[in-house]
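Asker: have a look at this fold, sequence not included:
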């Protein structure tokens, strides 16, 4: 409670603040308007400034694109509806989103359940379902292509040697099949595998907080483990399943990596590839790209709304009792084999095929150990364009983290402490979550258009890549730091302020060190996302400014498959090294399984 200090004449000289320190007040001669302005700036300046900055960075490119699409009486929308096979493109997009969601949901929930029931000596296997998220998506996709290419895929060649596989040899060319990675079903499978770690992380975190007394009681009553899982555990996991499923569906609908690498050969198109065709390739048609991207925007808003409605009565999913103090019955004998088989299918096979291509002079599908060579790696590490792309990938990722981390801290502090106007805080909260619901391709084409002209001509610069990356990772750094801030509370900060520390010193010397683990975890997650980022990077790169993912795609389109495989392995090594450094700096709490 504030108190006034008055002189002998009764005039107010100063105001004593909440921590016992005098606060300066305006002199009687100051205009009332100046005093009100100073008070407003002190109370709402930070939140209002952040809202303005984020509105320009996040909202303005999206609004600008839609304004383009609506010009000339909605000409772009008419052109979009008149595109050949647009209906087939939309149906393929829906099939990709729904199919990959089903695969990732079933696999992610099952793996999370089996990971919890691993015998203690096999507990280390619980890290395997996370690894596909850590490895670069473009490298994984190229690995699947090396494995399942119809003519020279290593697995196809092995399958054709089996007596019960009947493959007719063509009159001209190599035998083909029986599997074809350049088809819609396999694009869906590869995308579903990439989304599985996301479901796994959400569900595993919720499983660790559940009380399994109800499960044990059901087992004592005679229920089988499968019935307990489907009838008790799954309903209790509904919040985590709904949230992760909505997020995975959005990522599947806006997926560009697998369709662009695997679908172009057979003419398979989804909305994301169409956005890139009109907005990222020459000649560009930004209004048409914006019109084609509109269904992705609407889908994001719709799924976010459905998620909020589905979880509006979240108290129904609370299990009473001590959380996480009991295990769901005896360890399962199937847990270790199932997770090991998943690791073999999603990690060992595709990356083994990628390594075989990388160490070969030519990709023929035949394995000749005596002909293995390191010349692809030597060429990659001596190629100036590849070295430049590697440096760009690292510097833009690290630079984006250095910007996004303190920006996320400020946003988390404003939202947590409820500083500033309530409407402004709500706007901040909504804006920071937009990149979660809007596919990266939409932001990519938006940034490309906005920053190609006045007043900021940033096309072809690393700064444009950094701005794009900061926007894409903002939701993750804000949510992780906000969760840690809520757990920390205000007691330590208040104690520091009462001891005479300024607001800045209290945060730098007390709050920030206590949030080191959360910040390190956010840095790890951001580094993983940014080093793998491909969709938005494909728009904002230029011929002279590339990251490893976009350079790998150019090599892929030119048919340099051994070089593509070598660059893919280099990308994986860079990601692994970055994770080791981040975990070393942040400690054990920086590991991905604690995010």
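Answerer: All right, it came through fine. Since this is a predicted model, take the numbers as computed values, not measurements.

Asker: use CA for all of it now, contacts and neighbours both
Answerer: Noted.

Asker: give me the nearest residue to the residue nearest the centre of the chain, chain neighbours excluded.
Answerer: Residue closest to the average C-alpha location in the chain (C-alpha atoms, centre = their mean): residue 529, at 5.3 Å. Nearest residue to residue 529, sequence neighbours excluded (C-alpha to C-alpha, 6 or more residues apart in numbering): residue 473, at 7.5 Å.

Asker: name the helices or strands packed onto the helix or strand in which that neighbour is found?
Answerer: Using DSSP states H and E, residue 473 sits within helix 462-488. Counting contacts by 3 or more C-alpha pairs under 8 Å, 6 or more residues apart in numbering; DSSP states H and E, helix 462-488 packs against helix 384-417, helix 422-437, helix 440-450, helix 516-532, helix 537-540.

Asker: how about that helix: buried residues?
Answerer: 462, 464-482, 484-485 (16 or more other C-alpha atoms under 10 Å).

Asker: likewise for stretch 191-211?
Answerer: 191-204, 206-208, 210-211.

Asker: how about stretch 37-53?
Answerer: Quick answer for stretch 37-53 (16+ other C-alpha under 10 Å): 44, 45, 47, 48, 50, 51.

Asker: can you check stretch 530-540 too?
Answerer: Per 16+ other C-alpha under 10 Å, stretch 530-540 contains these buried residues: 530, 531, 532, 533, 534, 535, 536, 537, 538, 539, 540.

Asker: now do stretch 400-414
Answerer: Buried residues in stretch 400-414 (16+ other C-alpha under 10 Å): 400, 401, 404, 405, 407, 408, 409, 410, 411, 412, 413, 414.

Asker: stretch 107-125 too?
Answerer: Result for stretch 107-125 [16+ other C-alpha under 10 Å]: buried residues 107-119, 125.

Asker: quick revisit: distance of the residue nearest to the centre of the chain from residue 537?
Answerer: 12 Å (C-alpha to C-alpha, to the nearest Å).

Asker: picking up where we left off before, need the buried residues of stretch 37-53 in JSON lines (columns: secondary structure and distance to residue 544).
Answerer: Below are the buried residues of stretch 37-53 laid out as JSON lines (DSSP: H, G, I helix; E, B strand; the rest coil; distance: C-alpha to C-alpha, whole Å):
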{"residue": "44", "secondary structure": "helix", "distance to residue 544": "43"}
{"residue": "45", "secondary structure": "helix", "distance to residue 544": "40"}
{"residue": "47", "secondary structure": "helix", "distance to residue 544": "38"}
{"residue": "48", "secondary structure": "helix", "distance to residue 544": "37"}
{"residue": "50", "secondary structure": "helix", "distance to residue 544": "33"}
{"residue": "51", "secondary structure": "helix", "distance to residue 544": "34"}
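
Asker: A further structure is provided below for comparison with the first:
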């Protein structure tokens, strides 16, 4: 029997209490689902009604005006190219790293579990700024010396060929941001995989790569499919990297296009933004249904009632090359931009030449001396903890309930929890402001309105991780718990939750890092009265104070590194000890 499952003590007296306990559990789940759906759908309904039916009738002219804009199709094309390229590169890379670390002897204990998630420690905008410090052709720490060295050898190249503000640079940053999210989802699934499958394949004479390709990978196809869906959804709605690098490279995407409709048009073209959001809802819903259909065509390797023990595929002579590959990934995509941020944070202002004599902690002291910066760090940390905990528990419980219901109710609940991902965060934030910022709720300017927005915005991410974890757990333990007379609530807390905890912990870590540096909703809902790190980042970036931006990004890295590391360590499968 798996760890954390103790069923015999539930026999005494349970049948007499079961009807009342079962009724209370169903009522609690119903209220939770109703409250969640209200927070998710009410803002969407309010903004859609105000935009599409301003006078109580459907406005067809709004749709014609929206779809007739030529810039829209350019943004759609660029967004699809970025989403497909990001998914095609990130999913195989993140999954392969997860297999190397979770299932082979290439790991280095707890340290190797943290290496691929280092990019999670910075918000996307700060990570993009770090690479700007490195690869800007005029003042980048790497690009400028490289151009000078090539010129000294007689190779006079255009510095713009090395610019991060380009299609290759944009795809690289999107992949850099997406790989750790794929890793945390697939690593949790690999950690739950029964080692007997790989042992049997090894005894049959299969090689290491064939074991990975034919046994390990198909066994976690639900997690892989979930990571594909997450990459597509998140790439479509990502604003910060596209706004920073894409705008400089004249590459417009949908998130930036919608932001301009809301912030650079007078009056704001909220109606057009909502029309685009509704179309994205249909697109994301179709993706989700397609992913479920593909995943259901074949069976899945699941956790059964037997305990499992740690087992590693021996790579032999490939172990050190595999470790070198992981280290190279970390150095090239995480360590260098982090070092660039620290160096710029210690400089009075950003310059490519590093003068040790002028380095100081003045930017950090100025940041902490500012009441707004100090409050932003505290607010964002508390909001990240509350959002991650709340949304993961809600998504985990709803995923268990949906799996128990099956059929049409399961599909409907799955679609409902994915719909917020189809609305760009900045558009959803406008809906939250209209729905909850004024009478009768009057939450504008407080932390609660940010929490409601974050819970709805990151519910799809938590839902994808929870569904993947729940689908990998077999039904034997649940059936055994019910035979022994346990209520559904007790079965969830004592049987299912311990088994899906690694997947939920992975989702928690991803959401915590995302909320800590959230930028899109903060642009609408945060301000001087309720500052967040995203609000401070926007202010510093608009003012061009890169040293201050690097300082707050370094602080985010420290807070996020400690928290994410602790959660991933505590959330690892207990039988791996």
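Answerer: Right, received. Where do you want to start? Since this is a predicted model, take the numbers as computed values, not measurements.

Asker: what TM-score do we get after superposing?
Answerer: Put the two chains on top of each other and the TM-score (TM-score structural alignment, normalised by the length of structure 2) is 0.80; 545 aligned residues with a C-alpha RMSD of 4.3 Å.

Asker: after the helix or strand where residue 217 of structure 2 lies, heading C-terminal, what element do we hit next?
Answerer: Assigned by DSSP H and E, residue 217 of structure 2 falls within helix 217-219. On the C-terminal side of helix 217-219 of structure 2, the nearest following helix or strand under DSSP H and E is helix 221-237.

Asker: residue range for whichever helix or strand comes after that following helix in structure 1?
Answerer: Next in sequence after helix 221-237 of structure 2, counting helices and strands by DSSP H and E, comes helix 240-241. Here helix 240-241 of structure 2 aligns to structure 1 at residues 257-258, judged by TM-score structural alignment.

Asker: and the helices and strands packed on helix 462-488 of structure 1: which comes nearest residue 337 of structure 1?
Answerer: helix 516-532 (27.7 Å; C-alpha to C-alpha).

Asker: tell me the buried residues in the closest one?
Answerer: Those would be 516-532, for helix 516-532 of structure 1 by 16+ other C-alpha under 10 Å.

Asker: not counting its neighbours along the chain, what's nearest the aligned partner of residue 269 of structure 1 in structure 2?
Answerer: Counting by TM-score structural alignment, residue 269 of structure 1 lines up with residue 252 in structure 2. With C-alpha to C-alpha, 6+ apart as the criterion, residue 252 of structure 2 has its nearest non-adjacent residue at 5.2 Å, and that residue is residue 75.

Asker: how many neighbouring residues does the one you found have?
Answerer: 19 (other C-alpha atoms under 10 Å).

Asker: tell me who's in contact with it.
Answerer: 251, 252, 253, 254, 257 (C-alpha atoms under 8 Å, 6 or more residues apart in numbering).

Asker: give me the element it is part of.
Answerer: Going by DSSP H and E, residue 75 of structure 2 is in helix 70-103.

Asker: residue 351 of structure 2 too?
Answerer: Judged by DSSP H and E, residue 351 of structure 2 forms part of no helix or strand.

Asker: residue 138 is in contact with that one, correct?
Answerer: No. Residue 351 of structure 2 is beyond contact range of residue 138, at 9.9 Å (criterion: C-alpha atoms under 8 Å).

Asker: how many residues are close by residue 382 of structure 1?
Answerer: By other C-alpha under 10 Å, the residues close to residue 382 of structure 1 number 11.

Asker: how about it, what's its partner in structure 2?
Answerer: Alignment note (TM-score structural alignment): residue 382 of structure 1 maps to residue 369 of structure 2.

Asker: how much space between that match and residue 531 of structure 2?
Answerer: Applying C-alpha to C-alpha, the value for residue 369 of structure 2 to residue 531 of structure 2 is 15 Å.

Asker: and if you look at residue 207 of structure 2?
Answerer: On the measure of C-alpha to C-alpha, residue 207 of structure 2 and residue 531 of structure 2 end up 55 Å apart.

Asker: tell me which of the two has more neighbours.
Answerer: Neighbours were counted for residue 207 of structure 2 and for residue 531 using other C-alpha under 10 Å; residue 531 has more, 25 against 13.

Asker: residue contacts, the more buried one?
Answerer: 372, 373, 375, 376, 379.

Asker: how close does it sit to residue 543 of structure 2?
Answerer: On the measure of C-alpha to C-alpha, residue 531 of structure 2 and residue 543 of structure 2 end up 17 Å apart.

Asker: repeat for residue 49 of structure 2
Answerer: From residue 49 of structure 2 to residue 543 of structure 2 the distance is 37 Å (C-alpha to C-alpha).

Asker: of these two, which one has the most company?
Answerer: Comparing residue 49 of structure 2 with residue 543 by other C-alpha under 10 Å, the one with more neighbours is residue 49, at 17 against 9.

Asker: who touches residue 458 of structure 2 in this structure?
Answerer: 391, 420, 421, 511.

Asker: hmm, residue 462 and the first one touching each other?
Answerer: Looking back up the chat, that one is residue 391 of structure 2. Yes. Look at residue 391 of structure 2 against residue 462 with C-alpha under 8 Å: they come within range, at 6.5 Å.

Asker: could you give the angle of the helix holding residue 75 of structure 2 to helix 221-237?
Answerer: Angle, helix 70-103 of structure 2 to helix 221-237, by axes from the mean of the first three to the mean of the last three C-alpha atoms, to 10 degrees: 150 degrees.

Asker: after superposition, how close is whichever helix or strand comes after helix 70-103 of structure 2 to structure 1?
Answerer: Remark: after helix 70-103 of structure 2, the chain's next helix or strand is helix 110-114, criterion DSSP H and E. Its matched residues in structure 1 lie on average 4.4 Å from helix 110-114 of structure 2 after superposition (mean C-alpha distance after the TM-score superposition for structure 1).

Asker: okay, and the next helix or strand along the chain from helix 110-114 of structure 2 goes to which residues in structure 1?
Answerer: Where DSSP H and E defines the elements, the next helix or strand beyond helix 110-114 of structure 2 is helix 124-135. Alignment of helix 124-135 of structure 2 against structure 1: residues 137-148, by TM-score structural alignment.

Asker: ok, and what's touching the matching stretch?
Answerer: Here stretch 137-148 of structure 1 has contacts from 132, 152-156, 179-182, 190, 194, 257-258, 261-262, 349-354, 357, 532, 534, 549, 564-565, 568-569, 571-572, using C-alpha under 8 Å, 6+ apart.

Asker: any figure for the gap between the alignment partner in structure 1 of residue 430 of structure 2 and residue 71 of structure 1?
Answerer: Matched to structure 1 by TM-score structural alignment, residue 430 of structure 2 sits across from residue 445. Residue 445 of structure 1 sits 17 Å away from residue 71 of structure 1, taking C-alpha to C-alpha as the criterion.

Asker: return the distance of residue 539 of structure 1 relative to residue 53 of structure 1.
Answerer: 22 Å.

Asker: many thanks, I have nothing further to ask.
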